[in-house]
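A.B. asks: what would the 3D arrangement of this be:
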Amino acid sequence: MVKEQITEWIRDGKVKPGDKIYSEKELSGMFGVSRHTVRQAIGALVHEGLLYREQGAGTFCSASPNLSVNESHAGASLGTGLSAGLSAGVGAGPSGFSPANVNRKNIGVITTYISDYIFPSIIKGIESYLTAEGYSLTLACTDNDVEKEKQCLQAMLDRGIDGLIVEPTRSSNYNPNINYYLTLEQKQIPYLMINQFYSQLMPPHLIVNDDLGGFMATDHLIRLGHERIVGLFKTDDLQGVNRMKGFIRAFRENQVTFFPEMVLTYTTEEQSSAVIRRLEPFFNGTSPLPTAIVCYNDQLALAVLDLLRRQGLRVPDEVSIVGFDDSPLAEASEVKLTSVTHPKMEMGTDAAKWIVAAVEGREQPPQSVVYEPRLVIRSSTAPVKGSEREG
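C.D. replies: As a prediction, this is how the structure comes out:
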């Protein structure tokens, strides 16, 4: 009921993109339901990309349910997985352009995903700054597929973009589309990579210190007395590889015995369901159960939480979980996830500032920025039973 009503408000234009919605307390009183029910409804709408949360500010509308998220950025389909957008408030014509934007500078943005998880917040940060500076925005999504990335890059070049913000596709592998980035350099079109970068190019980039984040998550658990800790990591993106490095480093620096079988990995094709299947036997055998799990991101952490529920295991009483990204999903369940932060909207805004400065030839922006993460401790972690730290 709550979810349907909020969706109807957005569809009818009573709540517009960027508008703040009622608080959990207000919605609970309006509908006569518990705050837990409201929280679940909001969490579902955040996951669908209709709402987004800003820590300390509230929950906001991000899209209209009558449009895809790409179209909510005034997009027009260009085919081959690419959607193009204009800055907010300007309608797109059949070709994806409107006359009002003909003379405006156009920034391309390519991300692996658009409509879910932390991506709406990153894109909103980019869009807000570009719109304020009078730029238009062309948005594309690769689905973490290198062939789609190739098509997106070609379409961006065909559109005559003035600058490009891009999240690499499968950044831990060799990228076959390097020539497109070299073409950008040849044409003197500035580009910036976010979240990771292709090491072959060493381009300007904004990234999180993922190694430190993986270390902080694991060190937190070790300090709570955990030693049998499983790490789940996605390995075709450098974020996952670096988080795994931090995981291993925490064992070494704390002089805790490391068991190789306690690291489980997966790739984009396999998706998180594959690693969940490989995790399940840990809780079905006769060996001592893991007491804690470090997850590649919060999405995976929620899937692990579901598995543990099915196994009849309580979090954090029997198993502790740490996620990564401190996304809205970290607070979407009744068990609030301990999670490593990601700058999200700040990164998006910083990326937009960087690319505008580069396009306009302002003072040289920094070649790279590394955001230092924090660990946000919530109710999904606790001292291991029987440890000296329990009490």
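A.B. asks: CA atoms for contacts and neighbours, from now on please.
C.D. replies: Fine.
A.B. asks: now do the helices in the stretch 201-350 of the chain.
C.D. replies: Counting by DSSP state H, counting those that start in this stretch, the stretch 201-350 of the chain has helices at residues 210-223, 238-253, 271-279, 298-310, 345-359.
A.B. asks: second input sequence below; structure requested for side-by-side comparison:
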Amino acid sequence: MKNKQPTINDVARLAGVSKATVSAVLNDTGTVRKSTRERVLAVIESLNYRKSGPDTRGGAQQVRSLGLVIKEIDNPYYGEVVTGARAAAEEAGYTLLVMSSEGAHASERRAVELAQAKGVDGLIITPVLDHTADLSHLFELKRRNLPFVLLEEVLGVQASLVDVDNESASRKAVEFLISQGHASLVHFAGPEYSMHSQERIDGVRRACSASHIIFGDDGVVRAGAHAEDGYRAGLEFFRSRPAAERPTAVTCYNDLVALGLCRSLDELGIRVPDEVSVVGFDDIHLLDYLPLRLTSVRVPKFQMGQVAAQMLIRHIESRETLPPQRLYLDTELVVRDSTRALPGSPAASIVRVGAGTNSGAARMAAR
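C.D. replies: Alright, predicted model coming up:
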């Protein structure tokens, strides 16, 4: 039998205040002295108390729920994350509510506020991050002691995290291309609202700096997160370049950008991989059913959603406040038909599709 969760009466009793005062602190209303507010917040944290959701009518049992805020509703990557989170939620008796910010700060904030208004027990968030990001809604979640797990690190916010080492994964993909004899490379970067975009650029730079290759700012092509972004950027970048000035390999922010790039190259009469090798990132299921099977960095997307939901539920159901956890899942490079070794280069030995993999492994990082 699960331990009884603390109530607002428990908070009021231990803090030596009225229920109305506790409510005023939780809702940030009324005039409460700073010392009293701090005492109430300290008790809330010590009890791991969370405000109950809206009451149900007719005496029906309240439905337990988790919220998941993604960034792109049309990205198959998130479909696999959602499937994993839903499986874990339903196994534990929770309903999963999914919302998308579409890369907009205001939309993310509204989604988080709506989830709170609907009384969700906790949130999984893929945050919108750039130099203009307003993170006050995340600090508000912490103030209300509503548990949340991030799928992308937010500097300055102490919260649980499930992610992959994007920099290392990107670096290994470029090291593979270098081992295949490619010395002229560019990277089609992702949107500025994702820290993952910069981390993957950093991985490319690290791989090149450890080799004989000079990789400057002109090696980064700003694309985006969608297939049309890769298509547009590909046409713009390759259309006016003679064959002698083209890169022999391109790494991409994600698979959608890579697929858009491949279409633009096909329209320009540039053959993949004979003239240009292309590497994606994420390894979405769709890749197995395309005429040109894309080399990609495999991210364990189902496991990411599943583990994040399980981690969140542990925070929700704990009688004590749990410290933030950070879990980094392993990635692997899956080599398919969109890359080739240049003549004269040593053939790299890389695990191919169908061979044994270890993408389910994980490593914990304590902070």
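A.B. asks: sorry, back to before: between the helices of the stretch 201-350 of structure 1, which one is closest to Pro168 of structure 1.
C.D. replies: helix 238-253 (9.5 Å; Cα to Cα).
A.B. asks: what's in contact with that closest one?
C.D. replies: With contact meaning Cα atoms under 8 Å, 6 or more residues apart in numbering, helix 238-253 of structure 1 is reached by 170-172, 195-196, 210-219, 231, 233-235, 257-258, 296.
A.B. asks: what's the nearest residue to the alignment partner in structure 2 of Asp317 of structure 1 if we skip its chain neighbours?
C.D. replies: By TM-score structural alignment, Asp317 of structure 1 lines up with Asp274 in structure 2. Nearest non-adjacent residue to Asp274 of structure 2, counting by Cα to Cα, 6 or more residues apart in numbering: Arg340, 7.3 Å away.
A.B. asks: what's the one you found aligned with over in structure 1?
C.D. replies: Looks like Arg340 of structure 2 aligns to Ala382 there (TM-score structural alignment).
A.B. asks: if I pick that match, what's in contact with it?
C.D. replies: Residues in contact with Ala382 of structure 1, defined by Cα under 8 Å, 6+ apart, are 224, 316-317, 320, 390.
A.B. asks: now structure 2: which of the residues you listed match?
C.D. replies: Of the contacts of Ala382 of structure 1, the contacts whose aligned counterparts also meet in structure 2 (both residues aligned by TM-score structural alignment, their matches' Cα atoms under 8 Å) are 224, 316-317, 320.
A.B. asks: which one of these is nearest to Glu269 of structure 1?
C.D. replies: Using Cα to Cα, the kept ones among the contacts of Ala382 of structure 1 come closest to Glu269 of structure 1 at Ser320, 27.5 Å.
A.B. asks: contact partners for the closest one?
C.D. replies: So Ser320 of structure 1 contacts 221, 291-293, 380-382 (Cα under 8 Å, 6+ apart).
A.B. asks: excluding its backbone neighbours, what's nearest Pro76 of structure 2?
C.D. replies: If the residues on either side of it in the chain are set aside, Pro76 of structure 2 comes closest to Ile284, at 6.5 Å by Cα to Cα, 6+ apart.
A.B. asks: quick one: the one you found from Ala225 of structure 2, how far?
C.D. replies: Distance, Ile284 of structure 2 to Ala225 of structure 2, using Cα to Cα, to the nearest Å: 14 Å.
A.B. asks: same question, Asp74 of structure 2
C.D. replies: Taking Cα to Cα as the measure, Asp74 of structure 2 falls 10 Å from Ala225 of structure 2.
A.B. asks: between the two, which one's more packed in?
C.D. replies: Ala225 (24 against 11; other Cα atoms under 10 Å).
A.B. asks: you'd agree that one is up against Tyr253?
C.D. replies: Yes. Contact status for Ala225 of structure 2 versus Tyr253: in contact at 7.1 Å, counting by Cα atoms under 8 Å.
A.B. asks: give the residues shared as contacts by those two.
C.D. replies: Gly190.
A.B. asks: before we move on, the earlier item: in structure 2, which of the contacts of Ser320 of structure 1 still touch?
C.D. replies: The contacts of Ser320 of structure 1 retained in structure 2, by both residues aligned by TM-score structural alignment, their matches' Cα under 8 Å: 291-293, 380-382.
A.B. asks: with these in mind, which one is nearest to Ala100 of structure 1?
C.D. replies: Ser380 (50.5 Å).
A.B. asks: what's the burial count for the closest one?
C.D. replies: 23.
A.B. asks: ok, it to Tyr266 of structure 1 distance?
C.D. replies: 23 Å.
A.B. asks: got it, and Asp210 of structure 1?
C.D. replies: Relative to Tyr266 of structure 1, and taking Cα to Cα, Asp210 of structure 1 is found at 17 Å.
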